[in-house]
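Enquirer: attaching a predicted model along with its sequence, questions to come.
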Amino acid sequence: MLDRLQQEWKEGTNRFDQAGEILLLAIQNQQVVGVCGLNRDPYTDDDRVGRVRRLYVSVDSRRRGIGRLLVTEIQNHCQGVFDQLRLRTDTPEADAFYRCLGFRRVKGDPECTHLREICQ
């Protein structure tokens, strides 16, 4: 996932620089231990739909609240910009993680497994 993030950045295909987009880093002891991005969702024509992208926390830093902090900051950032956040994941652990953060499971959409309505 990090390789893809770096490749997209170098190629200029995703720099998290559109209106409302952001790329967050979690840094501990001068080391990047987590990353999470927010894009406009490329799988919908609705400009009010954001997409959580590239959430990753280093193995040694997991289960310490870093992922929760990153996604919470993404949700805070999207206030007034996006009405909805979507994402796609395929592991039971990620499913439980996102549901714990208020996302609901989506069925039948090949581009979205989880969704969260953003209260304005």
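Expert: Yes, it's here. Residues are numbered from 1 along each chain as shown.

Enquirer: contacts and neighbour counts: CA atoms only from here.
Expert: Will do.

Enquirer: what residues does the helix or strand hosting L55 touch?
Expert: Assigned by DSSP states H and E, L55 belongs to strand 49-57. When contacts are defined by C-alpha atoms under 8 Å, 6 or more residues apart in numbering, strand 49-57 is touched by residues 1-2, 5, 33-41, 66-67, 71, 74, 78, 82-87.

Enquirer: give me the neighbour count for V106.
Expert: 16 (other C-alpha atoms under 10 Å).

Enquirer: which residue sits closest to it, ignoring its sequence neighbours?
Expert: Spatial nearest neighbour of V106, chain neighbours left out: T113 (4.8 Å); criterion: C-alpha to C-alpha, 6 or more residues apart in numbering.

Enquirer: and the strands in this protein, which stretches?
Expert: 22-28, 31-40, 49-57, 84-87, 104-105, 114-117 (DSSP state E).

Enquirer: could I get those in TSV, plus columns for distance to A94 and mean neighbour count?
Expert: TSV is the format used below for the strands of the chain (distance: least, C-alpha to C-alpha, whole Å; neighbours: other C-alpha atoms under 10 Å):
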stretch	distance to A94	mean neighbour count
strand 22-28	18	16
strand 31-40	14	20
strand 49-57	10	22
strand 84-87	11	22
strand 104-105	11	16
strand 114-117	10	20
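
Enquirer: comparison target, given below:
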Amino acid sequence: MSTYKIVPIENLSDVDIDSLLKESREEGFHYLERLKLDYIQGTNTFNKTGECLYGVFNEKKELIAIGGLNINPLTNDKTNGRLRRFYVSRNYRRKGVGGLLLKEIITVAKCYYKILVLYTDTTQAGAFYLKFGFICENKYPNSTHFLKL
């Protein structure tokens, strides 16, 4: 198994996300474009207490996955976190990369939140989250899954 390194991203501008962004766009996902734009505009920099952004890098130090945690902006409940901008490169899916990243984000979320929510519109991603204990139910605003922490 290859060696993967999970790294907190303190400044997205210092990370080359272009190849991951291009790949995600080709798959019809535009949320990494939103990640970059929000970061540049300062509307979401994952820097509030309880928030984080992580990247997973391969042995060549290429970004192969990314995911973040925010205070859920769709509720006034500050004990509610939201998984955001989670993407794993096609070539690294089903190799444990997504699970490593998700476990790291859940570990951080447990320190700040009681509930972690997310939204996905793909069956494959939905099945992935179920494996990690998420419940498929739109109990929270604009979410498809939640996890009691």
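Expert: Perfect, I can see it now. Source: prediction; values computed, not measured.

Enquirer: can I get the strands of structure 1 in JSON lines with distance to F16 of structure 1?
Expert: Below are those laid out as JSON lines (distance: least, C-alpha to C-alpha, whole Å):
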{"stretch": "strand 22-28", "distance to F16 of structure 1": "5"}
{"stretch": "strand 31-40", "distance to F16 of structure 1": "6"}
{"stretch": "strand 49-57", "distance to F16 of structure 1": "10"}
{"stretch": "strand 84-87", "distance to F16 of structure 1": "15"}
{"stretch": "strand 104-105", "distance to F16 of structure 1": "25"}
{"stretch": "strand 114-117", "distance to F16 of structure 1": "20"}
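
Enquirer: just so I know, which of those lies nearest N14 of structure 1?
Expert: Ranking these by their distance to N14 of structure 1 (criterion: C-alpha to C-alpha) puts strand 31-40 first, at 8.6 Å.

Enquirer: map the residue nearest to V106 of structure 1 across to structure 2 for me.
Expert: Residue correspondence to structure 2 (TM-score structural alignment): T113 of structure 1 is matched to T144.

Enquirer: what's the burial count for its match?
Expert: T144 of structure 2 has 18 nearby residues by other C-alpha under 10 Å.

Enquirer: so which bit of structure 2 is the strand holding L55 of structure 1 matched to?
Expert: So strand 49-57 of structure 1 sits over residues 80-88 in structure 2, by TM-score structural alignment.

Enquirer: what residue is smack in the middle of structure 1?
Expert: V52 (2.4 Å; C-alpha atoms, centre = their mean).

Enquirer: ok so, going back, average offset of the match of strand 49-57 of structure 1 relative to structure 1?
Expert: Stretch 80-88 of structure 2, aligned to structure 1 and superposed, deviates on average by 0.4 Å (mean C-alpha distance after the TM-score superposition for structure 1).

Enquirer: need the contact list for I135 of structure 2.
Expert: I135 of structure 2 touches 145-147, counting by C-alpha under 8 Å, 6+ apart.

Enquirer: go through those and flag the ones preserved in structure 1.
Expert: Shared with structure 1 under both residues aligned by TM-score structural alignment, their matches' C-alpha atoms under 8 Å, the contacts from these are 145-147.

Enquirer: OK, contacts around the residue lying closest to Y92 of structure 2 once chain neighbours are set aside?
Expert: Once flanking residues are discounted, Y92 of structure 2 sits nearest to I64: 7.1 Å by C-alpha to C-alpha, 6+ apart. I64 of structure 2 makes contacts with 20, 55-58, 88-89, 92, as judged by C-alpha under 8 Å, 6+ apart.
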